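I'd like to go over a predicted model; first the sequence, then the structure.
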Amino acid sequence: MAKEVNLTEELKKNFGFDTFKGNQEAIIKNLLAGKDTFVLMPTGGGKSLCYQLPSLILDGTAVVISPLIALMKNQVDAMRNFSAEDGVAHFINSSLNKAAIDQVKSDILSGKTKLLYVAPESLTKEENIDFLRQVNISFYAVDEAHCISEWGHDFRPEYRRIRPIINEIGVRPVIALTATATPKVQHDIQKNLGMLDATVFKSSFNRPNLYYEVRPKTANIDKDIIKYIKSQEGKSGIIYCLSRKKVEELAELLQVNGIRALPYHAGMDSATRTQNQDAFLLEKIDVIVATIAFGMGIDKPDVRYVIHYDIPKSLEGYYQETGRAGRDGGEGQCITFYINKDLQKLEKFMQGKPIAEQEIGKQLLLETAAYAESSLCRRKILLHYFGEEYEEDNCGNCDNCLNPKKQVEAKDQLCAVLETIIALKEKFKAEYVIDVLMGKETSQVLSYQHEDLEVFGSGQGEDERTWNAVIRQALIAGYIDKDIENYGLLKVTKAGHAFLKNPVSFKIVKDVDFEEMEEEVPMKGGAACAVDPELYVILKDLRKKIAKRLELPPYVIFQDPSLEAMATTYPITLEELQNIPGVGAGKAKRYGEEFIKVIKAHVEENEIERPEDLRVRTVANKSKLKVSIIQAIDRKIALDELAESKGLEFSELLDEIEAIVYSGTKINIDYFLREIMDDEHIDDIFNYFKESESDDLEAAIEEFGMEYSEEEIRLIRIKFLSEMGN
């Protein structure tokens, strides 16, 4: 079908590029050979070229079906810029009058036009079908192909009529392209377009230059965003909101605060919208505040941050929108504000839609919540969602990897989940599996008589968040699978059955509880340092003074992260001071007064507005384990036995005990130390910490060489901190 061509020469001649990106060349060769082609390529990967170049090489006109009028215009203008001939590319859609449409048709029939863009609505019109029957069509390109699938984030029913119309006009090769498709959506697209035999080209979804962060959405969100934008002086950014009203309000608020920002949404008249979009592209403004109507085909390579004011309805939407950052390969920060209430609101919006659609929408929202609340690497979750395995344990460029949470052993919990799924004959979703594990007698459970199952209530020792985390992480580890056709039903994989026969270690990270976020996490940009460096220095001096007076190393009084937190949230009462990480009641009582006095004076002197609604952190549920450890130590239970009874590694037990003494609680582990060490060895290490500048473990290990084990050093450090600091 294709003439013998040198593709690299054609690329240089038509577009001025020397080399192809990624899979482009293989995709083009496949299409030139007359084969159906399916292209899955992330935003910024160069999808358009995959059909633009072949259209110029092949005889006839390529028909590109695209959902957005604004996008067509951009693409046609771009093609005309590359060619000497204006008629090389055209579009037909509702924005053209009759005379313009006649001009387009005459250019096509005379053979000038290589690329014709049509909206799916225009394609279905009888007169256009009749006209296209007379045209020599080289191939069909279906752009934004995820619109075909109701599982996609942008479902358009008229896309479902594309295949029958192609059959009516005349069958030619089809190339379908999308930037976001889960395995389920991909299958849907291919089935619908009748191209199950197509060659599939899938590029990696990983965008290593993008930093992903999810922050709790608090009452201070507007303040946070303004502060953040001001720290990104002169850089371009997009803020996505769900409602037009919020877009207008936020754009106005940013303007009032001296930020060059404009709104963009589908409710504005098209002239204003285009004007605002151009102002952003031409950098007359720095920030565009938009609904998701903005950005399809926005080819601004140097967007440095994308902020989601509201969490999107699906992970595809999220991936597509965040994908507009850093398209030039440079830095791109993707910051999302999340609160579960927003998802409940989105679920309410779905009422009134057909049940099947509501069901799908709900599943998509659950995936989004899982992403937001998980403490796992964000990249790993996103790529897994798109059917791609990410092998690294730490991507080093998301909030969870930069501040990793502690892993806990969940071998038994995973066994319980697998047994429950099997007992339920693999016919239920995660929510239901958790209900059964937790022994909830819901109407659904009772109607199936599942309260009689042996597994019913077997997981009451854990909370719902833990079970969610186990299931999510077991999916990523490949022990369970979600049924694609009945979206959401859990199945046990071959690996899962093998695990049940022979369980191995399975560690999970607990999910974040966004409803009870304990302290504000500083946004990336300032790293983990205090918001008020001046106060931080004052507090360090005070700590030094107290340490000198009490002849203690400064770190015994408060550790650096505690001082940083004080210089961020300005606690001025003992109660507020206890909300600071690493400060328990004991420490607050012992050293708190002097610190509060200094902070109060600083706040008054500099007229600082404190984050008033300082969340009071409750200690109770978080410290069930800690309380039981303290009680066991009071009863003089050997620590190695204690670790075993709690299902902890010995080093994990030491982590817990260290946290107890750092926050100011006094404990006595002499009974255990005397059993395992000589007095003079104990004194040797104790004196080292007394004279040392820091409680750094590495430094202590280096100091003692092979003389003592890491565990012995940690145990004496605990004794030292408890006796000297508490």
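Okay, I see it. Numbers count the residues shown, from 1 in each chain.

going forward, measure contacts and count neighbours with C-alpha atoms only.
Fine.

show me where the stretch 101-250 of the chain has strands.
115-118, 137-142, 174-178, 199-202, 210-216, 236-240 (DSSP state E, counting those that start in this stretch).

sec struct for residue 306, please.
Secondary structure state of residue 306, per DSSP: H, G, I helix; E, B strand; the rest coil, is strand.

take a look at this one as well, against the first:
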Amino acid sequence: MPPATVESMTSPAGGTALDVLSHVFGYGAFRGEQADIVEHVSAGGDAVVLMPTGGGKSLCYQIPALLREGTGVVVSPLIALMHDQVQALRAAGVRAEYLNSTQTLEERSRVERAYIAGALDILYVAPERLNTPSTRSLLARGEIALFAIDEAHCVSQWGHDFRPDYLALSDLAELWPDVPRIALTATATEATHREITQRLSLGNARHFVASFDRPNIQYRIVPKRDPRAQLVEFIRAEGQDAAGIVYALSRASVERTAEYLVQRGIPALPYHAGLDAHLRAEAQSRFLREDGLVIVATIAFGMGIDKPDVRFVAHIDLPKSVEGYYQETGRAGRDGEPSVAWLAYGLQDVVQQRRMIDDSTADAAHKRQAMQHLDAMLALCETVQCRRVNLLRYFGQDSAPCGNCDTCLEPPAVVDGTIAAQKLLSTVVRLDRERNQRFGAGQLIDILRGKETQRTRQHGHDSLSTWGIGADTSEQRWRGIVRQILAQGLLATRGEYGVLGITEASGDVLRGDRAVQLRDEPEKSPRARATRKAPAHELEPAAAELFEKLREWRAATAREQSAPAYIVFSDATLREIAVARPTDVSALGGISGVGDKKRAKYGDAVVDLVRAYAALGS
């Protein structure tokens, strides 16, 4: 008998996978490898799925969960995200619930009874809860359609987001050997991919690896000078109604940055683990429901958001790894619209990150791995080639220059920095060998520029042979040179104060055996430029006006339901309605994102609005 196909596979309630895609989720066709994944998992096969954020990973387990008998159990590490995902599924007519620590005993009991009775299509569970004997006993009392392990990269002990509770998920294969398992992530190098497969006992799984490219995201990295002022300029260039996330390294920086933005007329809220839980929940709720709000968050604290219309993600501190950077920037543009990933990066970032690694209590292997992660992030920041090519290469994928990142749009000049590097390294050597002294970048630059200060006078640095030999170069330019030389491994930080010392590679430069190429950075930061306007602004005037009226209706409807606006309809769906102008409810069936439940719930209101608009124009 030939294997079942997506077209022929039916759900317990009747209907094929394509029927579920159309009638429940409102889409006319699968994208990329979605159809193959749905077919494989629905037939009982295990799968490992690597797919970028916004690529449609959720449908890869949601549809099989609806096609198979029983309840699809989804393992998700972000409790805050569960509520939004469940709310969106319910809006589409799916019987979805979650079990986590935010619920009362009565709420948990209600969900447990529904699961045992077979009245749930999908159940979200945190890994910590799934690993408890009580939850496993509960699951054994019902019928499981599949296990979906979301954010599967959390199983990697070398990764940026390791969660120990993920390691215990390998037991699922032994406890429920006949239940298919699908592990999914948007962030995995080849090494992490292998680790997911091994640690989750998915050796016999079929692997689906999509391109990690997010062509709608424009990557920009700028030299850090006055990061908060640069951030304000960037946000204003993006438009005051643009929703965005700003990442900072510390809680104090988060607080100060949010306050700085508010003082300059940009609505912003802080979000970090040190805030009261009620304040965090309120900040997240407002971010999901309000247009033009900026959330400022710590890099280490996961933002459990599923908001599709985040127009920018900004970093004012250097991320610790490319994986972390990719995942955080991936929260922009989930709706496929043009978005920006902006990063301000400076010398102090490099010194601070390396000192944090050196001072950590981790063993040598973890420190070595952390330094490799940092070096890869520095390579991305310092590249003079296409950012996207560099980023995808890190994940083992090839790409042509994108023509859309900053280095493609404004290619940086490359200059011979060998002499400047020799001046700097010679100063470091002379201080160490002649004076038994080591200093940070600021003191070295003062020596090179011949700047008389209390410290240079105190230590008699004006008598060094390198005193003033870099006076023709500005302090700002020297800081950029130091940063790039650090990134190239020609300098290293030492000790708790982050003083600079030479490396094995420094000798080659000092002897003239190695040339040093540097980015020729401008003395002033380039002006922030707005992204390419989204298609919403490219609509014909009449359609654009109708689109805005539909957005107003959606905002009011969402407020009435205490739900994020995107759960009603996405911008892409409203845009399609504005162009098509359906005058009866049945015509909404051909609009992407309008499933049966939403058409029944909102169809009359949408059609009435379209008719009223048409009447005004006639």
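Looks like it came in fine. As the structure is a prediction and not an experimental result, all values here were calculated from the model.

Would you give the TM-score for this superposition?
Once superposed, the chains reach a TM-score of 0.66 (TM-score structural alignment, normalised by the length of the second structure), with 441 aligned residues with a CA RMSD of 3.1 Å.

re earlier: could the strands of the stretch 101-250 of the first structure go into a markdown table alongside mean neighbour count and distance to residue 312 of the first structure?
Shown next, in a markdown table, are those (neighbours: other CA atoms under 10 Å; distance: least, CA to CA, whole Å):
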| stretch | mean neighbour count | distance to residue 312 of the first structure |
| --- | --- | --- |
| strand 115-118 | 26 | 28 |
| strand 137-142 | 25 | 25 |
| strand 174-178 | 25 | 19 |
| strand 199-202 | 16 | 24 |
| strand 210-216 | 22 | 12 |
| strand 236-240 | 25 | 9 |
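
any chance of those in TSV, with distance to residue 500 of the first structure too?
Listed next are these as TSV, based on distance: least, CA to CA, whole Å:
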stretch	distance to residue 500 of the first structure
strand 115-118	54
strand 137-142	45
strand 174-178	39
strand 199-202	34
strand 210-216	34
strand 236-240	44
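
which residues touch the equivalent of residue 204 of the first structure over in the second structure?
For residue 204 of the first structure, the aligned position in the second structure is occupied by residue 211, per TM-score structural alignment. Taking CA atoms under 8 Å, 6 or more residues apart in numbering as the contact definition, residue 211 of the second structure lies against 51, 52, 397.

for residue 286 of the first structure, same thing?
234, 235, 236, 237, 259, 260, 261, 280.

which one of those residues is nearest residue 577 of the first structure?
residue 259 (35.0 Å; CA to CA).

which residues sit in contact with the closest one?
With CA under 8 Å, 6+ apart, residue 259 of the first structure has these contacts: 230, 286, 287.

In the second structure, point me to whatever sits opposite the last one in the alignment.
With TM-score structural alignment as the matching criterion, the partner of residue 287 of the first structure in the second structure is residue 294.

quick one: residue 407 of the second structure and residue 382 touch, right?
No - judged on CA atoms under 8 Å, residue 407 of the second structure makes no contact with residue 382 at a distance of 10.3 Å.

Does anything pack onto the helix or strand where residue 603 of the second structure lies? Which helices or strands?
According to DSSP states H and E, residue 603 of the second structure maps onto helix 596-617. When contacts are defined as 3 or more CA pairs under 8 Å, 6 or more residues apart in numbering; DSSP states H and E, helix 596-617 of the second structure packs onto helix 541-561.
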